[in-house]
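Asks: predicted model and sequence below, questions to follow.
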Amino acid sequence: MPDSLRVSLQDQLDEITSNTRKLVQPERLAIGERSVEELFATGIEERILPVGALAPEFALKDSAGRLVRSADLLTLGPLVIKFFRGRWCPYCVTELEAWRDLYGQIRERGALLVAISPETQRQSDFAVQQHGIQFPLLHDAEAKLAEQFGLVYTLPEYFRQYLKSVLVNLPFLNGESSWRLPIPATYVLGRDGRVLFAEAHADFRVRPEPADVMAVL
C-alpha cells in the first residue's frame, strides 16, 4: 500500500479536536457538542442516499465558473464525490488536503474526484489557491444537490450565533441566508451512476479513511 494511504486521516482530525479542547473554553465547546448530539438524534445518517442507489445527476460550476456535469465525468470513469461544509472548517480543509495528496493515485486508477460545498465560487477559488487543490471544487447553491443525497440540515439559531461569534458568516460565504449545510459525506459512483460507497457523519469531526474509499475504485 502506498505510504500516503497509511497515514490516518482520522488521527489528523483527532489532533484538531484535541488542540481545540485545550484552547477553547468548556462552555463554548459545549455548544458544538450539543449541536452534534441534536443532529445525530434526528437520524440524518440513516437517511443518506445508500449504496446501490442511482445518484442524481448534477451540473455545477467550479471555482473558475466552468460548468461541470456529472454525466460527462462518468463517461471517463468512476467518480469520488466529497461533500464538505466549507473552507472555514479546519476538518474539511484537512480532509481536502488529504485527498489533494491522493489525487494522482485516483487518476492512475482511472477515476475522478470532485468536492462540493454551498460556498460561492469566490470562496472555492480562495480554497483552490490557498491549498493547492487540483480537483474541481463545485458550488452547490443552497445545498440543493446535497439535499438530494439526504445530507442537508438547517443550523439552529443558537449555533448560528456561535458561528457569528467566531466570525464565520455563512450567509456571506454561501451567498444566501438559509443557514443550510451538508453533513460531510463521501460517495463513489460507478460509471453507471450507481453508488458504490457512501459514508456520512452527523459529527463533523469524523470522516472515512481515504484507503477505504480507494479500495472500491
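Replies: Done, it's in. Given the structure is predicted, the values throughout are model-derived calculations rather than measurements.
Asks: alpha carbons only for contacts and neighbour counts from here, please
Replies: Fine.
Asks: how far away is the spatially most central residue of the chain from Lys22?
Replies: By Cα atoms, centre = their mean, the chain has its centre lying nearest to Phe84, at 1.9 Å. Per Cα to Cα, to the nearest Å, Phe84 is found 25 Å from Lys22.
Asks: Asp62 now?
Replies: Distance, Asp62 to Lys22, using Cα to Cα: 37 Å.
Asks: secondary structure element holding the spatially closest residue to Asp203 that is not a sequence neighbour?
Replies: Once flanking residues are discounted, Asp203 sits nearest to Val36: 5.5 Å by Cα to Cα, 6 or more residues apart in numbering. Assessed by DSSP states H and E, Val36 sits inside helix 26-41.
Asks: the structure to be compared is supplied as follows:
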Amino acid sequence: MSARTTFTSLLALALLPALALAADSKKPADPPTRDKPIKVGEKAPTLTLTSEAGKKVDLAKVYQDGPTVLVVLRGYPGYQCPACSRQAAGFIGAADKFKQAGAKVVMVYPGGVANLGERAGEFLAAQKRSEKSLPEPVVMTLDPDYQLTNAYGLRWDAPRETAYPSTYIIGKDGKVTFAEVSRTHGGRVAADKVLKELGKKKS
C-alpha cells in the first residue's frame, strides 16, 4: 500500500465522526414541550407516530392532505377510559361522513412505553374493532412516553392521568382551525360537532 493510499484511508477514517454528526443534525428534532395547549391559529406540531398495527403515520404529510381531525384520548391511565370508548365509537361510526367531508381522523392513544400497543389493541377490541378493521379515513395511533401530548401542551401530569382529552381540526397549511380541550374526563367533543365545524370551513 502506497503512502498516498494510506494517508487517504486515514483521512477518511478521521472524517467519519464529523460525517455522522452532520447526518444526525439533519434529523428533525422533536417539538418542544409546551406548558399550555395549542390554540386556534397556531401551527400544529408534527411528529411521526406509529399506528396500533405498527405502520408509520407522518403527521406532516397527513396535515398536507387535510383537513385533519386530531382526537387525543386519555389512552391508558391504568384502565380503559369509558368516556374515550364512547367518543371513539362516535367518530368510528361517522367515518363515512368524515370521508365525504374530505377529512381524516387521527385518534391518539397516549401512555407509558410498556405494552402501549397491546393496551390500544384492547381498547379497539372492546369495540369489536382492530386497527386493520377501522374504516377509512380513521386511524388509531400510539403516543408512547407522551411525545405528542407534550408537544401539544396536553399532559395531565397527575396520578392515574395521561393527557387532557382534546379535539383539533388542522388545515392543509398545518394551522389549527378548531380546538377544544377538556380538563375533566368528560366534556368530549362529539363527531357531529366536528362535522358541523368542517362544514363551516367549506362554506
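Replies: Right, received. Where do you want to start? Quick caveat, the model's predicted, so the values are computed rather than measured.
Asks: which ones are touching the residue nearest to Asp203 of structure 1?
Replies: When contacts are counted by Cα atoms under 8 Å, 6 or more residues apart in numbering, Val36 of structure 1 touches 202-204.
Asks: if we go to 10 Å?
Replies: 30, 201-205 (Cα atoms under 10 Å, 6 or more residues apart in numbering).
Asks: from those residues, which single one is nearest Glu119 of structure 1?
Replies: Nearest to Glu119 of structure 1 among these, counting by Cα to Cα, is Phe204 at 16.7 Å.
Asks: can you tell me the SS state at that closest one?
Replies: When classified by DSSP: H, G, I helix; E, B strand; the rest coil, Phe204 of structure 1 comes out as coil.
Asks: and of the contacts of Val36 of structure 1, the nearest to Pro136 of structure 1?
Replies: Closest to Pro136 of structure 1, out of all of the contacts of Val36 of structure 1 and judged by Cα to Cα, is Phe204, at 21.7 Å.
Asks: map the closest one across to structure 2 for me.
Replies: Alignment note (TM-score structural alignment): Phe204 of structure 1 maps to His185 of structure 2.
Asks: please check the contacts of Val36 of structure 1 and keep the buried ones.
Replies: Buried subset of the contacts of Val36 of structure 1 (neighbour count, 16 or more other Cα atoms under 10 Å): 201-205.
Asks: and the strands in structure 2?
Replies: Applying DSSP state E to structure 2 gives strands spanning 48-51, 56-58, 68-72, 104-111, 138-144, 166-170, 176-181.
Asks: so where is the helix of greatest length in structure 2 in structure 1?
Replies: Using DSSP state H, we find that the single longest helix of structure 2 is helix 3-25. Mapping helix 3-25 of structure 2 onto structure 1 (TM-score structural alignment) gives no aligned residues.
Asks: roughly how far is that helix from the heart of the chain?
Replies: The chain centre lies 38 Å from the centre of helix 3-25 of structure 2; the measure is Cα atoms, centre = their mean, to the nearest Å.
Asks: and for stretch 152-170 of structure 2?
Replies: Put simply, stretch 152-170 of structure 2 sits 12 Å off its chain's centre (Cα atoms, centre = their mean).
Asks: in that stretch, what counts as buried?
Replies: Neighbour-count burial for stretch 152-170 of structure 2, counted by 16+ other Cα under 10 Å, picks out 152-156, 161-170.
Asks: verify the contact between Lys144 of structure 1 and Phe83 for me.
Replies: No - counting by Cα atoms under 10 Å, Lys144 of structure 1 sits too far from Phe83 to count as a contact (11.9 Å).
Asks: among these two, which residue is more densely surrounded?
Replies: Taking other Cα atoms under 10 Å, Lys144 of structure 1 and Phe83 do not tie; Phe83 has more neighbours (27 against 16).
Asks: quick one, what contacts that one?
Replies: So Phe83 of structure 1 contacts 92, 114-118, 137-138, 140, 143, 145-146, 149, 151, 181-187, 200 (Cα under 10 Å, 6+ apart).
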